[in-house]
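1. Give the three-dimensional model of this entry:
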Amino acid sequence: MTRSPLWLSRPSRFAALSRTRARLVLAALAILLLASLAVLGVPQPAADAPGASGDRQTDVALYEGIVAAVTHGQDYYRAAADALRAGSYPLRPFLTFRLPGLAVLQAALPPAVTLGLLYALAAATGFVWYRRLAEALPGAPARLLALFLLAAGMLAFVQPALVAFHEIWAGLLVALSLALRRPGQWVEAAAIALIAMLVRETAALYVVIMCGLAFAEGQRREAIGWAAALGVFAGVLAAHAVAVHGVTGVLDAASPGWAGMHGFGLFVRAMTLATGLQLLPAAAAALLVALALFGWTSWRDPLALRAVATFTAYALVISLFARLDTFYWGLLIAPAFLAGLAFVPDGLRDLGVRALDTRRVRVHRVER
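-> Below you'll find the model as predicted:
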């Protein structure tokens, strides 16, 4: 017998599991919680690593300098190359240069207008996500919690000092795209995702996931749409590579590469520093990161499936490839990440009920 949901509008994904499967999921959750504590053993970035001194703030100063140079009429690629050299940043491969769109836009607009656009994007993202979550959480207490969790996940995204940081804009665009996509309604989501990729190329991973899921579900037109967005992005990226090649040479510093292999603990740190969890003790924040992931798996909805796939993919990429000083990759998925905690009560209750179910089905043979 399925019990009535606690907060969700319908039973969680785990409400119909067998006792054996429920116990396996609980065991997996226990492993996930323990794995999250690996963050306590992740070292801090070396003091002489690019961006390690102040991390995001140092990078923000770099981007602000590029915007200032473009504002005064300098070519973007020449300005970026000069700023990277002055800051002892690597210039090779071409991916060490950000795509020019955001810097050119900021150079063309007054700072107040740019900040207003950021706030408008953050407000639109929060509003759309709240509406989607409200569909699954009919009660006022659950909706208030969801609103609080959204605010906690978006703390970094409304800081004026970070307006030049590419991950801030791309993370909001990815979150907005994800919330706007519904079965049969994907055009706006794909268009916004394309903009996200043109701001920060790491957003392409999200688009690959959306394309793959659409294909797996037999949504051919949608899959083609996401693939078309990837095609446009690939063309722009190729032109970007050519432009970077024109302002760099073999004597320029090369990137140390992206093979950090710091494990799940670095992903936990990334999500902690990208959200309001940074205000909590490290161990408590780590456990909440794990529970947020679990919560998203509890919600039985196409949006939750895509959210879980996206968060898991970025967790894998950060765990394997991010360096200690590139933890900010977590900003790409931070805005809605903590909202998964709102689904935890129903998921845990349903798992506990199913795991402790001792009922047996008895078959009696009646001979006539």
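2. only C-alpha atoms for contact and neighbour calcs from this point on.
-> Will do.
3. any idea how far residue 21 is from residue 359?
-> Using Cα to Cα, to the nearest Å, residue 21 is found at 15 Å from residue 359.
4. Between those two, which is the more surrounded one?
-> residue 21 (15 against 7; other Cα atoms under 10 Å).
5. Count the neighbours of the nearest residue to residue 138 once chain neighbours are set aside for me.
-> Residue nearest to residue 138 in three dimensions, not counting chain neighbours: residue 9, with 6.0 Å by Cα to Cα, 6 or more residues apart in numbering. Using other Cα under 10 Å, residue 9 has 14 neighbouring residues.
6. Next, the structure of the following sequence, for comparison with the previous one:
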Amino acid sequence: MKPPLWLTRPTRFAALSHGAARGVLALIVLLLAATFLALDTPGPPPGGAEDQADVLLYDGIVESMRHGGDYYTVAADALRSGNYPIEPLGTLRLPTLAAVQAVLPPALVLALLWSLALAVVVVWHARLRPAFARMPARIVAMILLAAGMAMLVQPALVAIHEIWAGLMIALSLGLRRPGRWVEAAAIGLAAMLIRETAALYVAAMACLAFVESERREALGWLAAVGVFAIAVAAHVHAVAQVVAPPDAASLDPGSPGWAGILGFGYFVRAMAVSTPLAQIPSWLAAPLVGLALAGWAAWRDPLALRAFTILALYAALFGIAGSSDPSSWGLVVAPTLLVGLAFVPDAARDLLAAALDKRRITVKRVAR
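-> Sure, this is the predicted structure:
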């Protein structure tokens, strides 16, 4: 077996039999072909009108709260003004982020966002450093991490819930180690209280802990889900107090909302427009998303299994229950996606070597 190119040890693909390697190679080819479905998936371009509308909406809610307004009252009024549906788990988010922004100076809120991003970089550098044998490979991995976070540290988007939840999910995933999960679960809970779609991440971590026979850890993640459920129940009750009968009748049919079942192409598009891949042609960006997924599947590390599982689950969620704005949804899992590309050189070499290995054991009968 040849030594790894970039990694300190061979990928999962290196141990595959000839037949299994060919099967995995066929699956990856199908995955890459499926990514081109994104070329026909509808959605606004990055930085489009819907992005700006969301920023104005949530900035307006925070500004009203700074002047003494009640969150649910001012949020409902803002949604009515923009012809948005007043949905307790959709447009009318949990009050966590708005409450924090309302009591802190804008400069301090931005400093918190950048500090969170810096914490993600530090934690993931510690996790990725042992995986790569040489400094250039480590630098590439960190550049890919920074690229995935590029859209999440823009000052203009500080009021967008998905950027906070996305950074918290990345930090939580990077912090979790066998026997060390309390901090990760606490940050996962914070992510859920800011953006409800982070609940899928926490539920996945609980299931993976059960699979790995980490019962205490699994119960910890489930406890976080329980706290989140209580918060959601209180939130739904509070929303019911401000919803009036005319709200449903006055909605604009074209207002942002659920876009229907859009399939795997929607996830690929969401990942592309949420990262610097938006700056290259779609026909090139789409297969790079697929390669990043394959890279995560190849790295022989428990962290890689969790990262790949979480990305796969969000791909299913996005495809089944996609929003009309894929850029905001993609931000929830964008930070770590592109890191998977750093594992592709070794993964490709190991997989092709196993798939093309035609060595056979020849038994010779010697006559005596």
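7. so what corresponds to residue 170 of structure 2 in structure 1?
-> Counting by TM-score structural alignment, residue 170 of structure 2 corresponds to residue 175 in structure 1.
8. Ignore what I typed, I meant residue 151 of structure 2.
-> In structure 1, the residue paired with residue 151 of structure 2 is residue 156, using TM-score structural alignment.
9. show me the contacts for residue 200 of structure 1.
-> Counting by Cα atoms under 8 Å, 6 or more residues apart in numbering, residue 200 of structure 1 makes contact with 98, 99, 166, 167, 170.
10. doesn't the fourth one fall inside a helix?
-> Translated: residue 167 of structure 1. Yes - according to DSSP: H, G, I helix; E, B strand; the rest coil, residue 167 of structure 1 belongs to a helix.
11. Let's see if you can find the most crowded of the contacts of residue 200 of structure 1.
-> Most neighbours among the contacts of residue 200 of structure 1, by other Cα under 10 Å: residue 170, with 26 neighbours.
12. Residue 196 is in contact with that one, correct?
-> Yes - at 4.7 Å, residue 170 of structure 1 counts as touching residue 196 under the criterion of Cα atoms under 8 Å.
13. Between those two, which contacts overlap?
-> Joint contacts of residue 170 of structure 1 and residue 196 (Cα under 8 Å, 6+ apart) are residue 203.
14. what are the ranges of the helices in the stretch 1-150 of structure 1?
-> For the stretch 1-150 of structure 1, helices defined by DSSP state H, counting those that start in this stretch occupy the ranges 19-36, 56-71, 76-86, 101-108, 111-136, 140-153.
15. Next one: the one in structure 1 that sits across from residue 123 of structure 2 in the alignment relative to residue 122 of structure 1, how far apart?
-> In structure 1, residue 123 of structure 2 lines up with residue 128, judged by TM-score structural alignment. Residue 128 of structure 1 sits 10 Å away from residue 122 of structure 1 when distances are taken as Cα to Cα.
16. So which of these two has more stuff around it?
-> The neighbour comparison of residue 128 of structure 1 against residue 122 (other Cα under 10 Å) goes to residue 122, with 22 against 17.
17. Now for the more buried one: which residues touch it?
-> 154, 157, 158, 172 are the contacts of residue 122 of structure 1 under Cα under 8 Å, 6+ apart.
18. Give me the buried entries from those.
-> Neighbour counting by 16 or more other Cα atoms under 10 Å classes 154, 157, 158, 172 among the contacts of residue 122 of structure 1 as buried.
19. I'd like the residues you listed as TSV, with distance to residue 71 of structure 1 appended.
-> Shown next, in TSV, are these (distance: Cα to Cα, whole Å):
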residue	distance to residue 71 of structure 1
154	29
157	24
158	23
172	25
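20. Out of those, which sit inside helices?
-> Using DSSP state H, residue 172 are the members of those that sit in helices.
21. Show me the two of the buried ones among the contacts of residue 122 of structure 1 that sit farthest apart.
-> Using Cα to Cα, the two most remote members of these are 158 and 172, lying 10.4 Å apart.
22. wouldn't residue 306 of structure 1 be in contact with residue 210 here?
-> Yes - judged on Cα under 8 Å, residue 306 of structure 1 makes contact with residue 210 at a distance of 7.1 Å.
23. between these two, which one's more packed in?
-> Per other Cα under 10 Å, whichever of residue 306 of structure 1 and residue 210 has more neighbours is residue 210, with 26 against 20.
24. Helix, strand or coil: sort out the equivalent of the more buried one over in structure 2 for me.
-> Using TM-score structural alignment, the equivalent of residue 210 of structure 1 in structure 2 is residue 205. Each residue gets one of three states, and residue 205 of structure 2 gets helix by three-state DSSP.
25. returning to what we had before: residue 364 of structure 1 is nearest to which of the helices of the stretch 1-150 of structure 1?
-> helix 19-36 (22.4 Å).
26. Give me the buried positions along the closest one.
-> Those would be 19, 22, 23, 25, 26, 29, 32, 33, 35, 36, for helix 19-36 of structure 1 by 16+ other Cα under 10 Å.
27. for that helix, packing partners?
-> Judged by 3 or more Cα pairs under 8 Å, 6 or more residues apart in numbering; DSSP states H and E, helix 19-36 of structure 1 is in contact with helix 264-274, helix 282-298, helix 344-355.
28. Pick the most deeply packed of those.
-> Across the helices and strands packed on helix 19-36 of structure 1, averaging neighbours per residue (mean count of other Cα atoms under 10 Å) puts helix 264-274 on top, at a mean of 25.
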